[in-house]
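Visitor: Take a look and give me a structure for this.
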Amino acid sequence: MSALKPGDKFPDGVVFSYIPYVEEQADIKSCGIPINYNASKEWADKKVVVFALPGAFTPVCSAAHVPGYIENLPKLKEKGVDVVAVLAYNDAYVMSAWGKANGVKGDDILFLSDPEAKFSKSIGWADEEGRTYRYAIVIDHGKVIYAQKERAKNVLEVSKAEAVLEAI
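Guide: Okay, here's the model as predicted:
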């Protein structure tokens, strides 16, 4: 499959790994049980912003990318966004801990694992080592309305929350 572009249908069969947030396991040292998150099904009738990045707890990702979405979450919701999700190749345990480290509770932002960068590879947006490129995709009821990949690894321009807000 080639890179997604506006007008494309979001692919069928896209499944990520995910640990749902529960208050009883809010401590960063608590582990939940990973479950499959069928994005194709869950997002079919919703407006979704999914942003991907090279890895949890990495400099640009932790200092700017995720905080930008946390800060702009109310504005995204005002624009009709139902789901905001961050995606990386890290396993579901790491993604869950990263969400907790960022103070994200409930399903405000889903911290999804793309094991082995399977989805990112399927759209050509992963590097040779299997790490996810930095990108953002907006899906509106199953149709891609925005899809942009950053021009370089540590650049944060087209996938940051502000750029997505301007585009939708």
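Visitor: going forward, measure contacts and count neighbours with C-alpha atoms only.
Guide: Will do.
Visitor: Now do the same contact list for V22.
Guide: G106 (C-alpha atoms under 8 Å, 6 or more residues apart in numbering).
Visitor: here's the other one to compare against:
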Amino acid sequence: MTIAVGQKLPDATFKMLAADGAKNVTTGEFFAGKKVVLFGVPGAFTPTCSNNHLPGYLENHDAILARGVDKIAVVAVNDHHVMTAWARFTGGEGKIDFLADGNGDFVKALGLDIDLSVGGLGLRSKRFSMIVEDGKVTALNIEDAPGQAVESGAAKLLEQL
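Guide: Take a look at the predicted model:
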């Protein structure tokens, strides 16, 4: 079952690269007491994710934060090394938190996983965006097709803030 507006995020653990190395961070730690814009992508370095989805959030970073958001984060079913490299490559380091959901546990718990094995990608995240306030989903946008970033894009999300 897919998570819905009004529901609390499931317990899960991400890996993030911090100044002192890789660290685990739970959903409770990351989202507690904060207003967070979270978007999910099928994979770091993939064309739509790198060329369309992530750039919108980088371009609208200041406008999103100006609307009372504490932080912006992206999650993908990739390891933290890949997510760190993607952050550096895209210029997102220090602006967006890159959350590695290496085994897809978080997106599975959200009901937002997708099997892209036919394309050789295995289990991945559906493309989505959400507003999370103190761990509770207050807005949710899910793309119908993984190759698009319209419903889950930054422009749509800005309208919801």
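Visitor: and the spatially most central residue of structure 1, what is it in contact with?
Guide: By C-alpha atoms, centre = their mean, structure 1 has its centre lying nearest to V86, at 2.2 Å. Shown in contact with V86 of structure 1 (C-alpha under 8 Å, 6+ apart): V50, F51, A52, L53, V66, I109, L110, F111, L112.
Visitor: Please repeat the previous calculation with a cut-off of 7 Å.
Guide: Neighbour list for V86 of structure 1: V50, F51, A52, L110, F111, L112 [criterion: C-alpha atoms under 7 Å, 6 or more residues apart in numbering].
Visitor: Can you get me a residue count around the last one?
Guide: As a burial measure, L112 of structure 1 scores 30 neighbours (other C-alpha atoms under 10 Å).
Visitor: Give me the three-state assignment for it.
Guide: When classified by DSSP: H, G, I helix; E, B strand; the rest coil, L112 of structure 1 comes out as strand.
Visitor: rewinding a little: which one of the contacts of V86 of structure 1 sits closest to V158 of structure 1?
Guide: Checking these against V158 of structure 1 by C-alpha to C-alpha gives F51 as the nearest, at 10.2 Å.
Visitor: Tell me where structure 1 has helices.
Guide: Listed in chain order, the helices of structure 1 (DSSP state H) span 39-42, 59-60, 66-78, 92-101, 118-122, 161-167.
Visitor: if we look at the second one, which residues are touching it?
Guide: Counting by C-alpha under 7 Å, 6+ apart, the neighbours of helix 59-60 of structure 1 from elsewhere in the structure are N154.
Visitor: Mean per-residue distance, that helix versus structure 2.
Guide: Superposed on structure 2, helix 59-60 of structure 1 shows a mean distance of 0.5 Å to its aligned residues (mean C-alpha distance after the TM-score superposition for structure 1).
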